[in-house]
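Engineer: I need the structure of the sequence given here:
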Amino acid sequence: MDYELLISFHENQSTNSRIKLHCRRDISELLSQSFFMGFSLTILSLLARLRVLIQQILLDVVCVYNSVSSLSRKEQAIKITEEGFEVFREYYPIKEQFISLDCIWQTDKCVLVEKK
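Structural biologist: Reported below is the predicted structural model:
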């Protein structure tokens, strides 16, 4: 009689430990899923902001390039005075067309195009 009671007690304990183990596993899965979703959304929002930042940098670089290119196509003269000496420096650009850049939006990306 004592032997049967001891066996049923051990079986009952092993069943409880299985249930506890199953509950622990389910709770850990729920916690990992909730952490993963928040982490994923944070990473995706950071990537989206990085993409917008890079596109804005591209637009700014194109604007600066076009400004510098147009300035380099104009005649320029400078007068330098140092210790009583005056020097004139003049720049006459070659009469070639310069290439300007333009950013054109196609669907969801910005494409860089050369214009003459």
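Engineer: switch to C-alpha atoms for all contacts and neighbour counts from now on
Structural biologist: Noted.
Engineer: just the element for Arg25, please.
Structural biologist: helix 2-72 (DSSP states H and E).
Engineer: and what of Trp105?
Structural biologist: Going by DSSP H and E, Trp105 is part of strand 100-106.
Engineer: now the second one, please; I'll put the structures next to each other:
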Amino acid sequence: MAEPVMKAAIQITFLLARSFFIDLCTAVFSLLARIRVLIQQMLLMLFHYIIRLQILLIGSRLLRLASVECREYYPSMNDACTILECIWVKDKFVLHEKMKDSCQETQVEDQKPCGPESSTR
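Structural biologist: Got it, this is the predicted structure:
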């Protein structure tokens, strides 16, 4: 008679422990899942802001570089210009460097049409 009582007590204890631990485990797992989702959302927002900040910084850096290169490639009209002229002297070409006060004069000269006197032979 002790055996059926012991079996019943073991089964009741097992059911109570199982029901208690399953509820506790479910609550803990749901809590961990919610914390995991919150951490994922925070990391996603953090990476989003970091990427956006990098895009802004790179964009401003590229704009500064582009403006500097544009200024170097297209000098302003009032800057002094260095002009290289290749002139035939006796039996060879000689390279002469000239400085002009403004680039506007140079651009006007560059736009003049080439006449027959300026053609090469």
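Engineer: tell me how the two chains score on TM-score.
Structural biologist: The TM-score (TM-score structural alignment, normalised by the length of the first structure) is 0.60; 86 aligned residues with a CA RMSD of 2.8 Å.
Engineer: what's the strand holding Trp105 of the first structure aligned against in the second structure?
Structural biologist: With TM-score structural alignment applied, strand 100-106 of the first structure matches no range in the second structure.
Engineer: how about Ile83 of the second structure: what's its closest non-neighbour residue?
Structural biologist: Nearest non-adjacent residue to Ile83 of the second structure, counting by CA to CA, 6 or more residues apart in numbering: Lys98, 5.1 Å away.
Engineer: quick one: the one you found from Gln111 of the second structure, how far?
Structural biologist: 18 Å (CA to CA, to the nearest Å).
Engineer: please apply the same query to Cys81 of the second structure.
Structural biologist: 16 Å.
Engineer: so between these two, which is more surrounded?
Structural biologist: Counted by other CA atoms under 10 Å, Cys81 of the second structure and Gln111 do not tie: Cys81 has more neighbours, with 18 against 8.
Engineer: report the spatially closest residue to the more buried one, excluding sequence-adjacent ones.
Structural biologist: Cys81 of the second structure sits nearest to Lys100 (CA to CA, 6+ apart), 5.2 Å away.
Engineer: so that neighbour touches Ile83, yeah?
Structural biologist: Yes - using CA atoms under 8 Å, Lys100 of the second structure is in contact with Ile83, at 7.5 Å.
Engineer: any idea how far the most centrally placed residue in the second structure is from Cys25 of the second structure?
Structural biologist: When CA atoms, centre = their mean is applied to the second structure, the residue found nearest the centroid is Ile55 (4.5 Å). Distance, Ile55 of the second structure to Cys25 of the second structure, by CA to CA: 44 Å.
Engineer: just Tyr74 of the second structure next, same as before
Structural biologist: Taken as CA to CA, the span from Tyr74 of the second structure to Cys25 of the second structure is 72 Å.
Engineer: residue in the second structure paired with Arg49 of the first structure?
Structural biologist: In the second structure, Arg49 of the first structure lands on Leu53 (TM-score structural alignment).
Engineer: tell me how many other residues crowd the equivalent of Arg18 of the first structure over in the second structure.
Structural biologist: Taking TM-score structural alignment, Arg18 of the first structure has Ile22 as its aligned residue in the second structure. Ile22 of the second structure sits with 12 neighbouring residues when counted by other CA under 10 Å.
Engineer: residue contacts, Ile22 of the second structure?
Structural biologist: Listed by CA atoms under 8 Å, 6 or more residues apart in numbering, the contact set of Ile22 of the second structure is empty.
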